[in-house]
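Peer 1: Below is the structure, and that's it, no one-letter string:
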């Protein structure tokens, strides 16, 4: 993953991956997590996602990790939150407000206490193929035994479009999390009116997975 690529995307406001509303996939499938309010939730590569506030309504602690300080500061500013900001040394900074904590810095260098649940909508699919196993291993190291991951991936012919976001097949998901129980929850195939299809993709689908550590 090229850090400068993501810094420039945020600096230039080229953030087509950002959703202005809570992700319907999250709302629909979060019950599959069998969550409780006490479960600590991790959102890797969280950007300025409004999903954080939705999760914070249901959990006492939501932890985000994001590379771009522009994204982190925008999240708090757009919600009129004034966070407590703590420098953790190196290039990491912690922003905290009520139930929400966001670590700003390199995900692979982030050290947090193991969490109960992960919501990954945009992290794995942002990784080039040669980094995905490293990412999956790091993610699992941050999940308690018995923890759960709600994972969203994309399926499209990779040769038809440059990522990110990248296509991640079912076979790859199962291989990356081979030590876990992997359950396919949903697949939403886009029709010809979808923006990605209009750009020439012959197929484009979002898939949802429940991964149990």
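Peer 2: Alright, I've got the coordinates. Since this is a predicted model, take the numbers as computed values, not measurements.
Peer 1: all contacts plus neighbour counts: C-alpha atoms, from now on.
Peer 2: Fine.
Peer 1: quick one: contacts for the most centrally placed residue in the chain?
Peer 2: Nearest residue to the geometric centre of the chain (C-alpha atoms, centre = their mean): residue 120, 3.3 Å. Neighbour list for residue 120: 43-44, 149-152 [criterion: C-alpha atoms under 8 Å, 6 or more residues apart in numbering].
Peer 1: Separate out the buried members of the residues you listed.
Peer 2: 43-44, 149-152 (16 or more other C-alpha atoms under 10 Å).
Peer 1: Comparison target below:
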């Protein structure tokens, strides 16, 4: 799964992963990371998520990383923000407006000052299995010691549906974040009326995890 896959999804507006409202799990479990106003927050592969604006009401520095310039421009346009745009070379730019900064470019080469908290709803589950370890290594390099990660994952029979989003189960999370403190916060099992279940999945659950970096 390369960058062109995601560029085409945004270019063709095939963004079923985008939510028009703040993620309920973010609202419900954000207090578990014990946030303070001064904590900086990273949202990897943020798209044009409205979660950024929700976080910006609670924190002075919210940093997103997003590959697609279409997504970044749409985020600011839809909120009527006029960002300052700083070209960084190599096809990368930084967009800034008040509390929100979005690094537009490749996640794996983005240079971000270490943050206190990470909110990952759509990044890990967007990665095919062979890329997840590299993703997590890069993520942990951008988190301060003692930093916290609110991670949202999916659990479903992978053979029943092609990703992304992919199923990432407990054993893999424990392996990927080995050396960190991992706490399972919640599991929300979808009933038969959920769109994913109606497409044939025998089960589909969203899970929340609190990961504390050593």
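Peer 2: Nice, I can see it. Model, not experiment: these values are computed from the prediction.
Peer 1: Can you calculate the TM-score here?
Peer 2: The TM-score (TM-score structural alignment, normalised by the length of structure 1) is 0.99; 213 aligned residues with a C-alpha RMSD of 0.4 Å.
Peer 1: ok so, going back, I'd like to know how far the residue nearest to the centre of structure 1 sits from residue 84 of structure 1.
Peer 2: 25 Å (C-alpha to C-alpha, to the nearest Å).
Peer 1: what's the answer for residue 169 of structure 1, then?
Peer 2: Distance from residue 169 of structure 1 to residue 84 of structure 1, by C-alpha to C-alpha: 40 Å.
Peer 1: Between the two, which is the more surrounded one?
Peer 2: Per other C-alpha atoms under 10 Å, whichever of residue 169 of structure 1 and residue 84 has more neighbours is residue 169, with 15 against 11.
Peer 1: contacting residues for that one?
Peer 2: 154-155.
Peer 1: Go through structure 1 and flag its longest helix.
Peer 2: In structure 1, assigned by DSSP state H, the helix with the most residues is helix 129-141.
Peer 1: Comparing it with structure 2, how large is the average distance?
Peer 2: Helix 129-141 of structure 1, aligned to structure 2 and superposed, deviates on average by 0.3 Å (mean C-alpha distance after the TM-score superposition for structure 1).
Peer 1: got the contact list for the helix or strand just after that helix?
Peer 2: Heading C-terminal from helix 129-141 of structure 1, the first helix or strand you meet, by DSSP states H and E, is strand 143-155. The contact list for strand 143-155 of structure 1 (C-alpha under 8 Å, 6+ apart) reads 29-30, 33, 114-122, 124-125, 165-169, 203-213.
Peer 1: buried subset of the residues you listed?
Peer 2: 29, 33, 114-122, 124-125, 165-168, 203-204, 206-213.
Peer 1: Tell me which of those fall in helices.
Peer 2: Those of those lying in helices (DSSP H): residue 29.
Peer 1: how about the residue nearest to residue 140 of structure 2 when sequence neighbours are not counted, what does it touch?
Peer 2: Leaving aside its chain neighbours, residue 140 of structure 2 sits nearest to residue 213 (7.5 Å; criterion: C-alpha to C-alpha, 6 or more residues apart in numbering). Listed by C-alpha under 8 Å, 6+ apart, the contact set of residue 213 of structure 2 reads 140, 143-149, 179-181.
Peer 1: tell me which of those residues is nearest to residue 159 of structure 2?
Peer 2: residue 149 (28.2 Å; C-alpha to C-alpha).
Peer 1: got the contact list for the strand or helix carrying residue 96 of structure 1?
Peer 2: Assigned by DSSP H and E, residue 96 of structure 1 falls within strand 93-97. Applying C-alpha under 8 Å, 6+ apart, the external contacts of strand 93-97 of structure 1 come out as 81-88, 101-105.
Peer 1: tell me the contacts of residue 33 of structure 2?
Peer 2: Contacts of residue 33 of structure 2 (C-alpha under 8 Å, 6+ apart): 117, 148-150, 210.
Peer 1: Having no further points to raise, I will conclude here.
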